[in-house]
Each structure stands twice: as structure tokens, then as C-alpha cells.
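Asks: Sequence and computational prediction follow.
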Amino acid sequence: MGTVSLADTWVYALRLPHDPRAARVARMTVRSVLIGHGRHEVLDAVELLVSEMVTNAYRHTNGPASLRLTALSDGRLRVGVWDTCSYIPAPFDQPPGVRVPPAPADALGGRGLFLVQEYADCWGGWRLGDGLLDRGAGKLLWFEVGGRRAWAREAAA
């Protein structure tokens, strides 16, 4: 009888208070989890994007946020950030493959989420709740790394 190996799948979730230190806590958690699972190849990109998304959750809401890391069986890593604001910013509001232009040089913001297009393989966002009674349900923004872009870089090397 043969032994069956399960794919290296796992999930971590972290609830973050509305606190200016939340992005740092999220970065430290991401670093610890990914190093612990040997996912060094995606560490820098995930740490950067999580920092941006959690910072935006703090800056644009008055409530808590949540971070969820999910290792998928095919080697991809899905990262989701929930917050209490229902507005979905670009590029998360665009269909897959649509590129958002970079922010103008004199803009005060808009550069961080542009990074998602550069470092993630895919991304998206959902409003949670769709009626007047659902105000405050917020949104979930997500991205994945370790997919086609990572494989393309390895093949080119």
C-alpha cells in the first residue's frame, strides 16, 4: 500500500484593529508564515503588497481589517484583506488583464495599488453585502502570487 502525500496547503487568518501599527504587524506575520513554510520566492512581493493593502485599510476606514493567507495545492498563494469600506479601488475593480495606468508624478496617492499589477499574478475585489442594510459589511480585496509569472521567470532563467 502506497503512502499518499497531501499537498502543502494551509490557511492563516489575522484580525487587525484600526491601528497605525497594523501594517507592521501584518508584514511581520506574513514574513514569519512564509519563511516557516519555505515560501521565500514570494516573500518580498507578498510583504510589499500586504503592507500596501493593510495601510489603505487603515487610512480609508474607521474599523478593523482582516488578513488571510491561503496556500493553494498548485503552489499559488492567495492573500485577502477585508476592511469595512465598500469602495473597491483600481486595479481590483477591473476585469482580469485590464491594466491601470500609473499615478501622475505629482499625485499624492495611487502608486501603491499599481504595485499589485506589477507583482501579483491575478487580483480582484468584492463588495460584501449589496443592500442598504448591509452598509459596513465592507469589501474583500485579494491577489495571488506564485502562479504563471513565477513560472515564466523560472523558465527564462
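Replies: Cool, the structure landed.
Asks: use CA for all of it now, contacts and neighbours both
Replies: Fine.
Asks: And for Gly147, the neighbour number?
Replies: Counted by other C-alpha atoms under 10 Å, the residues lying close to Gly147 total 15.
Asks: let's bring in a second model and compare:
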Amino acid sequence: MLLVHGMWDLIDTAELLASELVTNAYRHSSGSYSLRLRGAGRNRVRVGVWDSNPEIPAPFGGGVMEESCVLAERGRGLQLVRECAESWGAYPIRGGLPGQGGKVLWVECTVPPTRDRAGQYQAV
């Protein structure tokens, strides 16, 4: 999708963000999960992952991430997501049939602006 829309500069970041969110869903939910990638405006993409676990993790608003978590061998993925994404968030999914609840974690990233020869940023 990103190649088709000329967003080559977002491929690595979007791939990293998607990988971290899907890994989080795999590790912390016992049910289904899914990935969605969509445009979110000019030169912007939103990566969203739904999973069946309703608990929203600390970096996304579910509490405060402790320093020991940042230094641990595991548990740094969502902090990495926050550092690489332009914006992020989460929302619970309630109701519906069994297995249809849970949450969605989403992140957005933007094509970085380019600089002209004088070092000024130009709109992409």
C-alpha cells in the first residue's frame, strides 16, 4: 500500500510499528487479533491492531510505565512504538458477540519533511 501511494519513506517505520503492535497482541491476548493499515491524510498512515484482550497497556493510557520496564529485556516494544510514531492511542471495544470485544491500539506516522538546498523544510 505504501509503495502504491508513494510513501517509500514510511515503509520501515510502518513495518516496525505494525510488528510491535501485532507482537503485543499475540503475546497478551488469548483470542483473535487483526491488523489494519489505512491512509490518515496526506503523507500519513495509521496502523491499528485489534485484539481480544480488553486491557489497555500503560504506554497507551492504561497506566504509567515504570522505569524498570524500560530497562527490562521484555516490555520495551510499546515504548519503542511511542518513540517512533507521530501519534498513538487506544480504545476499548465493548459488547457484541463473545470474542468481539477487546481493544484497538493505533499509531500514526508521517512522511518526514524534506529540506531544500538552503536547509529549509519543504512540504511533501
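Replies: In hand now; what should we look at? What you see is a predicted model, and the numbers here were worked out from it, not measured in a lab.
Asks: and the residue mapped onto Gly129 of the first structure from the second structure, what does it touch?
Replies: Taking TM-score structural alignment, the alignment pairs Gly129 of the first structure with Arg94 from the second structure. If you count contacts by C-alpha atoms under 8 Å, 6 or more residues apart in numbering, Arg94 of the second structure has them with 100-102.
Asks: Can you show me which of these carry over to the first structure?
Replies: Retained contacts for the contacts of Arg94 of the second structure in the first structure, judged by both residues aligned by TM-score structural alignment, their matches' C-alpha atoms under 8 Å, are 101-102.
Asks: So how do I select the buried members of the contacts of Arg94 of the second structure in ChimeraX?
Replies: Buried subset of those, written as a ChimeraX selection, criterion 16 or more other C-alpha atoms under 10 Å:
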select :100,101,102
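Asks: what sits against the residue most central in space within the first structure?
Replies: With distances taken as C-alpha atoms, centre = their mean, the first structure has Val79 as the residue nearest its mean C-alpha position (4.0 Å). When contacts are counted by C-alpha under 8 Å, 6+ apart, Val79 of the first structure touches 50, 67-70, 142-144.
Asks: what about 7 Å?
Replies: Val79 of the first structure makes contact with 68-70, 142-144, according to C-alpha atoms under 7 Å, 6 or more residues apart in numbering.
Asks: Which of the three states applies to it?
Replies: Classification of Val79 of the first structure by DSSP: H, G, I helix; E, B strand; the rest coil places it in strand.
Asks: quick one on the thing from earlier: would you convert the contacts of Val79 of the first structure into TSV that also reports secondary structure, distance to Ile88 of the first structure and neighbour count?
Replies: Shown next, in TSV, are the contacts of Val79 of the first structure (DSSP: H, G, I helix; E, B strand; the rest coil; distance: C-alpha to C-alpha, whole Å; neighbours: other C-alpha atoms under 10 Å):
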residue	secondary structure	distance to Ile88 of the first structure	neighbour count
Arg68	strand	18	17
Leu69	strand	20	22
Thr70	strand	21	16
Trp142	strand	11	23
Phe143	strand	13	22
Glu144	strand	17	22
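Asks: How about the residue mapped onto Arg111 of the first structure from the second structure: what's its closest non-neighbour residue?
Replies: Under the alignment (TM-score structural alignment), Arg111 of the first structure maps onto Arg76 of the second structure. In this structure, Arg76 of the second structure finds its nearest non-sequential neighbour in Val70, 5.6 Å apart by C-alpha to C-alpha, 6 or more residues apart in numbering.
Asks: in the second structure, which spans are helices?
Replies: 11-28, 67-71, 77-84 (DSSP state H).
Asks: Dump the ones you listed into JSON lines; add distance to Ala58 of the second structure as well.
Replies: What follows is the helices of the second structure, written out as JSON lines (distance: least, C-alpha to C-alpha, whole Å):
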{"stretch": "helix 11-28", "distance to Ala58 of the second structure": "12"}
{"stretch": "helix 67-71", "distance to Ala58 of the second structure": "10"}
{"stretch": "helix 77-84", "distance to Ala58 of the second structure": "9"}
